[in-house]
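Colleague: Next input, structure requested:
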Amino acid sequence: MSLSQEPGGKMKWLPWLVLLWTAVLSFLVRDSLDFRMNYPMTEQGPVKEGWFSVDPDGLYHARRLHRLMEEGAPVAERDSAMNYPEGARIPWPPYYTYALRGLTAPMLGGETESLQVAVERAVSSLPLWFGVLTSMVVALAAYRLGGAFAGLAAGTYHALTYGAAHYAMPGVGDHHAWVSLLAALMLLALSEGILRGALEKSRSAWLWGGIAGALAGLNLGSWVASLLYILEVQLLFACLLFVHARRSKPGLPALGLAFHLTALLVVMPAVFSSPWKEAFPWMVVNLSWFHATELGLGALVFVPLLALHPNPVLVRRYPWIVGAVLAGAGLLLWIADLGPAAGIREGFAWVSRADLFMAGIAESAPLLGSEATIPGGWGRWLGYGLMALMPAWLWVSLQCWKQRKEAVLPWLVATPILLAQALGQARFSDALSGPMALVLALAAAGLFHRLRSWKPDWGNPIPSLAVAALLWIGLIGMQWPAIAYGLDRCQHLEEDRASQSFWKLGAYRLLHEWLAEQDGEGAVLAAWDQGHALEWVAGRPSVATNFGSYVGEAGFLAPARFFTASDPKAAEEVLRRHQIGEVLVHSDLENTFPHLRNQVFSVESGQLEPPRWKASMVRQLMPLTESLRSGEGPQVDFLRLIHVSPFLDTTHRPRLSKDLGPARSLPCGWVWQRVAGARLEAEGSARATLSVDIRLRYPSGREYSYQAESVVGEDGLARLRIPYNTESLNGEAEVISAEWRFQSRRGRLIVREQDVLNGNRIKLD
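Modeller: Sure, this is the predicted structure:
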């Protein structure tokens, strides 16, 4: 039985039909998972028309593209708005931004919208088409390797795979759909090249090796973790070296050399511009000389083969010689902790820090095991075909070996590596879905041809149409979790858009837009998931980022240290160090608190006990009653509340305590401003108490009372720090009344704005 069943010459339209079906299905699946957000609704309708994106990485890509359009080339490699005030290197290489610039140029020519809105929507729309193209690439590869049924099966399975669609939904602007497209094209180029004789003919080898290498270099220059996909190809070449040792493959040296040299040439501009190579010349997790060296060494492996071709003895021994030399050199470098070895060692350290800091991110969670918290689990993300993957892989591998079908090897080598990655981190489901769909399709095609030719004892052969229908139903059934999820989304899409869960995200967006309208100074501190929105929408520097420790450990930990602090002085010091102007508190911070607490407690292991919710700073900054004093801590006197979201988070369910009250009473967010605070002093007898009561009203209709008191000290003075002026607006807060009390006296409290901003002293007579 042949692994490949090519269609007849009279059916030249068949591949186009397979590709058309795949494209339409892939588009419909991704479009049904629409992740474009609407603004909150009021009785008069939506607050604002149009949609926006809440994908943090997509918003940063939009901002980087906008900077390229405003500032011109080259793409920015540093960002002064992150890790404020020090700034930070940008961990992403520049090629995806250049690709976005070229691809969005036709979409950004109109004058009907502001440039910023147009950029955001364009960046958040392209990944859908990357996902559709990836499905078509997988279908084409399967068609070329296994015939029409295999192409149709692979395209269908990939189109339905939620793990492949997750990064290609409308409204998501992340780079993963682009990266997976390039990875699939690279595998297609290698398999197509082998089909066209690249292992036998040098001319074909140089062509297809160069195409695959260019795609690899472009991918590495878009996302550094694409090195994993290059390692897959290098493992493929290692397998082919052993094949070459037994059966001469005269085109292999040219194929391997062309791949590595082209990849090196394509990625070198990004390496030269990388800001990481200066401080970390051999870093693995960001672009450095390590990646150029790795590709260069890969090219050198194939140079001797060009001269060894006439010598069969050395050719047979060459794979073992190469393995021994590389292993010995690597061991020496590792022991000496030099060059690339030092970069790999540092890479493991960075990975451990990423695990520590980023463990709460959904896409980093595994698909199997006790820590598998991904909604829908592996059944939705990869389909039940996962259970048949390894048997199918073994069968296809056996057929490949028997029939000497080296063209299937690129996909076979990639599958187990990506399977291990996807089961460990859900984000790699996208990359796995292509090879997985192809392997399952080739196995299904083999079963199809066997059943079609099988003649049972009790009658005639089973009709081909019946066999195809049976296998088709089985294929669709394997993706039932994803299909059911997509159908549910389609049925309730408008309800979802009008739901409180979606409105809440719109309310968060309005907080960012409100900040954009203010003349604030300094950075904004918030939970990590708000950072890129603050930088892009609010146009403000942030001390909140999901780039993790890439931006510097102190900057990444600052929000956790502030929000979990029970000591106001320690919390204020965090704000002072990072020159914070405002603090954004959103209604989901209670859910984020355990993650923030784990960050601080893990790093600052000298603490006797982890931070407590009720004593934390974040609890004090989520006022629900009329008093601005919340939780168990003292009154915060270095922040004033300048904005309260008019929208309520009715989806909130208290997790850590019941003191947050009913869900209907929880605003979606608060904005606090850091101020010096006026210094109020009163002279009196020992143990006399000075107290103030300032009542505030906000446009949202909420009223709060700021109350503070102080006892006369040994020097005969009672001192209070007042963060609110009483003569004008405090942001949006209007002062209804302001009163002081001391001993038997009371009076109207008068505090000017300059007193609050400059920390002026006010003495009560």
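
Colleague: Going by C-alpha atoms from here, please, whenever you check contacts or count neighbours.
Modeller: OK.

Colleague: Helices of the stretch 501-650 of the chain, residue ranges please.
Modeller: 531-533, 553-564, 568-577, 589-603, 617-620 (DSSP state H, counting those that start in this stretch).

Colleague: So what touches the last one?
Modeller: The reference is to helix 617-620. Residues outside helix 617-620 that contact it (C-alpha atoms under 8 Å, 6 or more residues apart in numbering): 562-566, 568, 571, 585, 589, 613-614, 628-633, 635-636.

Colleague: let's see this one next to it:
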Amino acid sequence: MGRTEDAAWGERRPLAAEYGGKRGPKPAAPAPERRHWRRCLHWLILLGILAGAFFLRSLDARHVFDGDSVVIPGHDTHYHLRRIQHAVAASGRVPARDAWVNAPEGADIYWPAGFDLGLAALCRLTGAEPWSSGVERRCAWAIPVLGVGVVLATWWVGRLWRGPGTGLLAAALVAVVPSAISVSMVGRVDHDVAAILAATVAFALYLHALRSEARRPRCIWAAAAGILLGGNLWIWPGAIVFVLLAAAASVTTLLVDDTPRHRDAALYLLTAVAVVARALCTASASARPLQVSHLYLSGFHLVLSWAGAISPVLLFLVFRYAPRRPAPRLLAGGASQALLWGLVLFAVPGVWRALRGAQSFVGATADVTVSTTGEGIGLLGRGWPGVAGDLTWAAAGLPLAALFVLWRAVRPDRRAGDWLIALWLAIGIALALGQRRFAAVLAVPLALSVGGSWVWLLRLAAARRSAARLAVCCALGGALAIAVVRPLDRWRPRSVPRSWELRAIRPALDWLQTAAPSPGDSHDFGARPRFAVMAFWHYGHWLTYAAGQANIACPFGNTPQHQLGLDRSQAFFGARTEAQAADLCRELGVRYVLSPELPVPLLVKQAGLDPRHLRQQRCVATSLHLHRGLQAPERDGPLEHFRLVAEFPAAWPSGRPYTTRVFEYTLGARIVIQAPGQGDVSLSIDIVDLLAPPLHYRAAGRTSADGVCELRVPYDTQRATRRCQAAGPARVVWQDGTREARAELDIPDEAVRTGATIRCDLH
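Modeller: The predicted model follows:
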């Protein structure tokens, strides 16, 4: 016999026969010292890979940690931190509703609490004070540690699947893959990396169950994997994808190999998933807002979980009574699965529609999926463009990997886990094509597939002649250069702009938190704020966490209550008249408007205007930011209800100036001017700011025949604590061509905010 390798079941298989080599004498077993050094080298390489993975995920530390402050990149990360800070202060309680999100109504928070509670427990155990930068620092460093955990779990799966070589190669690829790095960078406090880690560890436990000889350890490993897969729904509702993957892999394996190993593993795995999912759904249904953590799972998750548990049971019954010939068994097993999932996808929703009044199954399923998971199966068909840039690293290895895992899965000498990796790769590709952030889900199975195919090619070359070995090694070297070296400089520019954008807007957020009037205690999720801040919906989490202000719209999306805030934000910035915007602010209790430069072209485009000629477009977004409130959308003249209160200059990464402006909504003082006769009247106020160019406000009108003119003015002339304030009293000038009258007028801030009347007599 030729050389041998370990099989998934523990038996020995001829290596030369598999790879095409010639038979020869059996080599002597390596000496114990040699085995020891090989083992030490293996662990040293693994430690080097883990250290390199942590180093790559920590390169952004200089952008995140700025002295005593922490600049957390991203948007969802800030709301995770808000909930973590609350959980640290409230002894592990995460509210189900937040009155400071989508004000004035507030909104339910459909994120599960597992990720936030886990980091909160870490902060409490390490002595971090609530609502402090210590919590932010601990959470920021926990993310690259979880990323290193994904690398280690990938090595574990690869080692169980095809041996130590595959494990090391797969771990090395995940350590440098841009999509895996992007979700586990230091400071990116989001649940993606935790969900991927839990799923990878669960699949490793499942492979352990398939490899176990004794029935009791096999069942224990499978049940542990099922508990972890079910509990992963507490981290991310979209983790139902991993449950479906486990069910599909188990059913496919049972259709091909009906063995006691597979039956035990599938039954205990999927039964544990269903039990945990049922418990989580029950906890979600009985959750009391503001007192216990909220899960926001739906019947959709429960139906799919129970269907996955029933699948192997149904196959067991079919195989027990079906003929022993392969063709009838496959036909009967496939028909049973088609019947089961047909009932799940059509009959069950039909009954649900009859009982609950749903409009249609497709609509109900899509609504439930999108509204409860936020991102998951319902978003596969409408993802973000540009995913190809995230997958360029796999151009050399993806076809080979896909062919390898499929070819290995259909061979008679297939291994445990071949179908799992193959289906994982297919689902990962579908998810990545649906939305770019899901490319991280693809990173692990793709690395395993590429690693397995490379190890197979290397062993094939070792069993062949030296020329073929040299050609294969050269091909692998070129693929490695394309797959690893090229994208190393591609992922960093994607993370730095998020941190830069927050740094550019951070002074405005700090001003809203420290200098602006307080809307209330933002740490109290149930306290209704006294007023809110209108902004582009992408900045909602920044306003709530970094500025302590209530937002009108936030980046949750995908549910009607959050979509309402997004529609209101678009309606405000796209309004064609100031009256429409003022009415919306009055209705929603808005006091401040945050207007950075970056979203202005998008807001103009959403208003149905041409963003290529911004200054010629008339809407509230351009009136506020481009004209600084000196040009109303519907007329030639300044805005009457919005005043510039703060302006913060910054710069784009290219060096071009970048400005963030903060406006305050007011009723505007009603200035009644009594002039000697009919003529033209103007009211001028010079507004100064130490860090911005001066603003010359000028409102104009014409007196009636009896010499009366009314103007609405949003600026006062008092020395206020605002950054932008009047340099002196207002100057009122009346002219009729032959005569002229002038006066100075003091406008109190109280009159501006309440709309009080101020009279000016020019006689």
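
Colleague: Superpose the two chains and report the TM-score.
Modeller: TM-score of the superposed chains, computed with TM-score structural alignment, normalised by the length of the second structure, equals 0.81; 697 aligned residues with a C-alpha RMSD of 3.9 Å.

Colleague: So among the contacts of helix 617-620 of the first structure, which ones count as buried?
Modeller: For those, a neighbour count by 16 or more other C-alpha atoms under 10 Å gives the buried set as 562-566, 568, 571, 585, 589, 613-614, 628-631, 633, 635-636.

Colleague: Please report how far residue 306 of the first structure lies from residue 261 of the first structure.
Modeller: Using C-alpha to C-alpha, to the nearest Å, we find residue 306 of the first structure at a distance of 15 Å from residue 261 of the first structure.

Colleague: More neighbours: those two, which one.
Modeller: Taking neighbours as other C-alpha atoms under 10 Å, residue 306 of the first structure and residue 261 compare with residue 261 leading, 21 against 14.

Colleague: Helix or strand: which one has the counterpart of the more buried one in the second structure?
Modeller: Applying TM-score structural alignment, one finds that residue 261 of the first structure aligns to residue 271 in the second structure. Per DSSP states H and E: residue 271 of the second structure is located in helix 260-285.

Colleague: got the contact list for the residue nearest to residue 710 of the second structure when sequence neighbours are not counted?
Modeller: Closest residue to residue 710 of the second structure apart from its sequence neighbours, by C-alpha to C-alpha, 6 or more residues apart in numbering: residue 672 at 4.7 Å. For residue 672 of the second structure, the contact set (C-alpha under 8 Å, 6+ apart) comprises 708, 709, 710, 711, 757, 758, 759, 760.

Colleague: circling back to that earlier point, distance from the helix holding residue 271 of the second structure to the first structure after superposition?
Modeller: Taken over the aligned residues, the distance from helix 260-285 of the second structure to the first structure averages 3.6 Å (mean C-alpha distance after the TM-score superposition for the first structure).

Colleague: Relative to the first structure, what is the average displacement of the following helix or strand past that helix?
Modeller: Next helix or strand after helix 260-285 of the second structure toward the C-terminus (DSSP H and E): helix 299-321. Comparison of helix 299-321 of the second structure with the first structure after fitting gives an average deviation of 3.9 Å (mean C-alpha distance after the TM-score superposition for the first structure).

Colleague: what's next to helix 299-321 of the second structure, contact-wise?
Modeller: 240, 243-244, 247-248, 250-251, 254-255, 258, 263, 266-267, 270-271, 273-274, 277-278, 281, 329, 332-333, 336-337, 340-341, 344, 365, 368-369.
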